[in-house]
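**Student:** The amino acid sequence is not available; the structure is as follows:
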């Protein structure tokens, strides 16, 4: 049966940023619906780091603990569903789920994260988040001083090479084809004894997601313990674009310092609009909750 329920705020996405915003709004006694389909982008990562008081814990356990705490606030509701449509009306937003139920709200917050577009290399997906890493601040300490690779090219490869050299000097750059670093960048790589290997990669050999070797098209291989990569990504939710929200050149949702998008009444927080760390997701979610509540108050007193 179709429903039509109205809320102060609907949060699409129920991981760290969404839960942080929900707690802030629950403590402000706002009627909030959190809609989530249970597929966080870090679901393959076994441990979360660099998040004070939770260092080394399982990401899913952190989120579950947060969810149980948020559920203590009686004005917060949770819905396990996928949002397939969002429309803006004169003074509200209408949300439709895959089941055909509709919900409306005064303010809309997207904490929907990003979708990684992984390279077509056998074994890459199995290792992603375990031994193929995105962020040295999240995972670099655990693989410090170990033989480490970087899968990148050009300026991105060069900047990652400099960054990761802080955690290990046993470092190699894989460009997976002809290198596009400039001559000065190649000279610096040589100066710091960082090999640049241009051979095409055909597979990542691993044991249960933990990298053993990189195998090349010529069937030679290179032993590694960890590999950093920055694969392409896209917004997990296409609804942001359908509502007219602008993106940055990097593909993130364009927000101001208060997590407001260019569309009045729509906000974004977490990975979809900022650095991909748990602590940043929590921080931006809290900011969004505070700002949304303040703007609801200001509108009431107009």
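**Tutor:** Thanks, I have the structure now. No experiment lies behind these values; they were computed from the predicted model shown.

**Student:** C-alpha only now, for contacts and for neighbours.
**Tutor:** OK.

**Student:** Need the three-state assignment for residue 45.
**Tutor:** Going by DSSP: H, G, I helix; E, B strand; the rest coil, the secondary structure assigned to residue 45 is coil.

**Student:** Setting aside sequence neighbours, what's the nearest residue to it?
**Tutor:** Excluding the flanking residues, the one nearest residue 45 by C-alpha to C-alpha, 6 or more residues apart in numbering is residue 129, at 4.6 Å.

**Student:** buried ones in the helix or strand where residue 299 lies?
**Tutor:** Per DSSP states H and E: residue 299 is located in helix 278-300. Under the neighbour-count criterion of 16 or more other C-alpha atoms under 10 Å, helix 278-300 has 278-293, 296 buried.

**Student:** putting a second one here so we can go through both:
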């Protein structure tokens, strides 16, 4: 494999593959570096993506990668990007194996990592019946007994959306509830219960939630539980290059997917609060087009 490219894309899930396809169709020489660890790795089905509704995330990404591989100017590197630096002609990315690649432009489609609570059974259920998005998974749990592990603005926001999907809704704040008086009133008006006790364990069968055991010994049965948590960037490289971040921790971008570092772009979950396969594919497609336009303007 050569080490000189027009564009290096760090991250080869939906956003990265979509950007690669857009650039490959413009005959740009592209390298996609991917570690193969998407955040939805154990999610059984993906939804709310037209033509792909109900397929597994793996099915969608396998089809996508197969289609992108048909473009001769797109190459893949299975590995973890570890470092990045600015060079005289663009950028340099090095991998864990010591490979070094150079490109005129960089696209980060690296996603995020949820900072989830240390609750026994949590990870076994995460993405299966312990879910993050009403749009992605809510319909499958409509009219079910549902919990929300969240507090404050996050908890209030999710409860307002999920309230349309079920009449049996409980917010588990894992500490003193942090809502405004107006929010408390709205939650009460909609018969949404609030429990402040800490959660010790999630009992389940193959990731399907059955019971939450609280620290005081109380047991609560649920069919599904939403979780809203803080996150961190999956990759440290954008920050090391000088990219700025929003208050919420996303990579700051403009409406053309530019970061605050010229020549560096971002797409997908790392730079957008709307976490869905469809949105990742869209932002990746847009980013590819914007990068191609910038390369065109510089070289034409």
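**Tutor:** Perfect, thanks for sending it. Just so it is clear, the model here is predicted, and its values are computed rather than measured.

**Student:** start and end residues in the first structure for stretch 62-81 of the second structure, please.
**Tutor:** Mapped onto the first structure using TM-score structural alignment, stretch 62-81 of the second structure covers residues 64-83.

**Student:** Tell me which residues of that stretch come out buried.
**Tutor:** Those would be 66-67, 70-71, 73, 75-77, 81-83, for stretch 64-83 of the first structure by 16+ other C-alpha under 10 Å.

**Student:** got these as TSV, with secondary structure columns?
**Tutor:** As requested, these are exported to TSV (three-state DSSP):
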residue	secondary structure
66	helix
67	helix
70	helix
71	coil
73	coil
75	coil
76	strand
77	strand
81	coil
82	coil
83	strand
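
**Student:** so which of these comes closest to residue 5 of the first structure?
**Tutor:** residue 77 (11.6 Å; C-alpha to C-alpha).

**Student:** Could you verify my assumption that that closest one touches residue 34?
**Tutor:** Yes - Residue 77 of the first structure lies in contact with residue 34 (C-alpha atoms under 8 Å); the separation is 6.2 Å.

**Student:** now the spatially most central residue of the second structure, what's its secondary structure?
**Tutor:** Compute the mean C-alpha point of the second structure, and by C-alpha atoms, centre = their mean the closest residue is residue 269, 3.9 Å away. Assigned by three-state DSSP, the conformation of residue 269 of the second structure is helix.

**Student:** Under the alignment, what does it map to in the first structure?
**Tutor:** Using TM-score structural alignment, residue 269 of the second structure sits opposite residue 271 in the first structure.

**Student:** before we move on, what about residue 9 of the second structure?
**Tutor:** So residue 9 of the second structure corresponds to residue 11, using TM-score structural alignment.

**Student:** Just the element for that match, please.
**Tutor:** Here residue 11 of the first structure, judged by DSSP H and E, is contained in strand 4-12.

**Student:** mean deviation of that strand from the second structure?
**Tutor:** After superposition onto the second structure, strand 4-12 of the first structure sits on average 1.2 Å from its aligned residues (mean C-alpha distance after the TM-score superposition for the first structure).

**Student:** Check which residues of that strand are buried.
**Tutor:** Applying 16+ other C-alpha under 10 Å to strand 4-12 of the first structure flags 6-12 as buried.

**Student:** Next: stretch 163-178 of the first structure.
**Tutor:** The neighbour-count check on stretch 163-178 of the first structure (16+ other C-alpha under 10 Å) flags 164-165, 167-176 as buried.

**Student:** Report the two of these separated the most.
**Tutor:** 167 and 176 (22.8 Å).

**Student:** just to revisit the earlier point, surely the match of residue 9 of the second structure and residue 32 touch.
**Tutor:** Yes - using C-alpha under 8 Å, residue 11 of the first structure is in contact with residue 32, at 7.3 Å.
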